[in-house]
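**Student:** Okay, predicted coordinates and the sequence, questions at the end:
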Amino acid sequence: MIHVTPSIVLDEAEISESFVRASGPGGQNVNKVSTAVELRFDAARSPALSEAVFHRLAALAGRRMTQDGVVVIEAQRFRSREQNRADALERLVALIRQAAVAQKPRRPTRPTLSSKVRRLEGKTRRATVKKLRGAARLED
């Protein structure tokens, strides 16, 4: 069991891992050993996530979520398989934690009188500067 938040607990069976060859530095080792991790979590069918959390997760995950609702996280930062595994799991948990927090709805507010006055004074000052830029007129 993976504890994400007090209310969200993921079953380890919901997460599948596959190991692939990593790109980048590593010498001959990188060509022989599959150390990169591709972690898959089926968020659409997970009983641990509510509908609201799933929709926020989909928005946060972006291209990391497939059309079927599967979150795919690739980790190849480290040279060892265990570190990449832990990194991928940590990133998934952080993503779900972030999705679990609902944003507070914005309450519309009105501008204060002083802010209105400041804005209008700035507009007047700017208009005066622009008016003075005009071509000099000949007085008759």
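**Tutor:** Yes, it's here. Numbers count the residues shown, from 1 in each chain.
**Student:** use CA for all of it now, contacts and neighbours both
**Tutor:** Will do.
**Student:** how many other residues sit next to A36?
**Tutor:** 26 (other CA atoms under 10 Å).
**Student:** distance of the residue lying closest to it once chain neighbours are set aside from I2?
**Tutor:** Leaving aside its sequence neighbours, A36 sits nearest to Q76 (CA to CA, 6 or more residues apart in numbering; 4.4 Å). Note on Q76: its distance to I2, by CA to CA, to the nearest Å, is 22 Å.
**Student:** A further structure is provided below for comparison with the first:
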Amino acid sequence: MATFEPDSSLRARMDLLRIVDSDLEETFVLGSGPGGQKINKTSSCVSLRHLPSSIEIQCQEGRSQAHNRILARIRLCDKLEDAKREQERSAARERALVRFQKRRRSKAMKAKILDLKRQRSEKKARRSRVND
């Protein structure tokens, strides 16, 4: 079997995401779907699993196994980048929430809150029965 080496841009992307080939579990399965007898007999469908994150990718877009291996790795990089981006967004959201909660109210804001409380109190007091 020929050795497989992804192109340099994909390799750089995988290095940036810290994806090591030893972390990948790659299996080849029979293809399915339209394409007739040939697709049902060749193992061109690639099933790729990233062990640390448990992300599993299946790819059978291309006609050759080598092309599908590259496409599966590209999709894996996309999914890991999306997960990383979402994690960063979540952390930023959490930091903003803590910062908002710790912020002190200004004097004008305190005065406005007290005024609204006073108005609410007067409104409720007007609801009571009139003593004649």
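**Tutor:** That came in fine, so what should we check first? Keep in mind it's a predicted model, so treat the numbers as computed, not measured.
**Student:** hang on, the earlier thing: who has more neighbours out of Q76 and I2 of structure 1?
**Tutor:** Using other CA under 10 Å as the criterion, Q76 of structure 1 and I2 rank with Q76 on top: 23 against 11.
**Student:** which residues of structure 1 does the helix or strand that contains D115 of structure 2 align to?
**Tutor:** Here D115 of structure 2 is covered by helix 107-126, with elements defined by DSSP states H and E. Across structure 1, nothing matches helix 107-126 of structure 2 (TM-score structural alignment).
**Student:** from memory the residue nearest to A36 of structure 1 sits against V20, does it?
**Tutor:** No: using CA atoms under 8 Å, Q76 of structure 1 makes no contact with V20, being 9.2 Å away.
**Student:** just checking, what residue in structure 1 corresponds to F28 of structure 2?
**Tutor:** So F28 of structure 2 corresponds to F19, using TM-score structural alignment.
**Student:** Could you verify my assumption that that match touches S34?
**Tutor:** Yes: in this structure F19 of structure 1 lies within contact range of S34 using CA under 8 Å: 5.6 Å.
**Student:** got a list of what the one residue sitting closest to the centre of structure 1 touches?
**Tutor:** Per CA atoms, centre = their mean, the C-alpha nearest to the average position across structure 1 is that of L60, at 4.5 Å. Counting by CA atoms under 8 Å, 6 or more residues apart in numbering, L60 of structure 1 touches 95, 99.
**Student:** and it, that's in a helix?
**Tutor:** Yes: assessed with DSSP: H, G, I helix; E, B strand; the rest coil, L60 of structure 1 lies in a helix.
**Student:** Check the spacing between it and I96 of structure 1 real quick.
**Tutor:** For L60 of structure 1 relative to I96 of structure 1 (CA to CA), the value is 9 Å.
**Student:** Please enumerate the shared neighbours of these two.
**Tutor:** Counting by CA under 8 Å, 6+ apart, L60 of structure 1 and I96 have no common neighbour.
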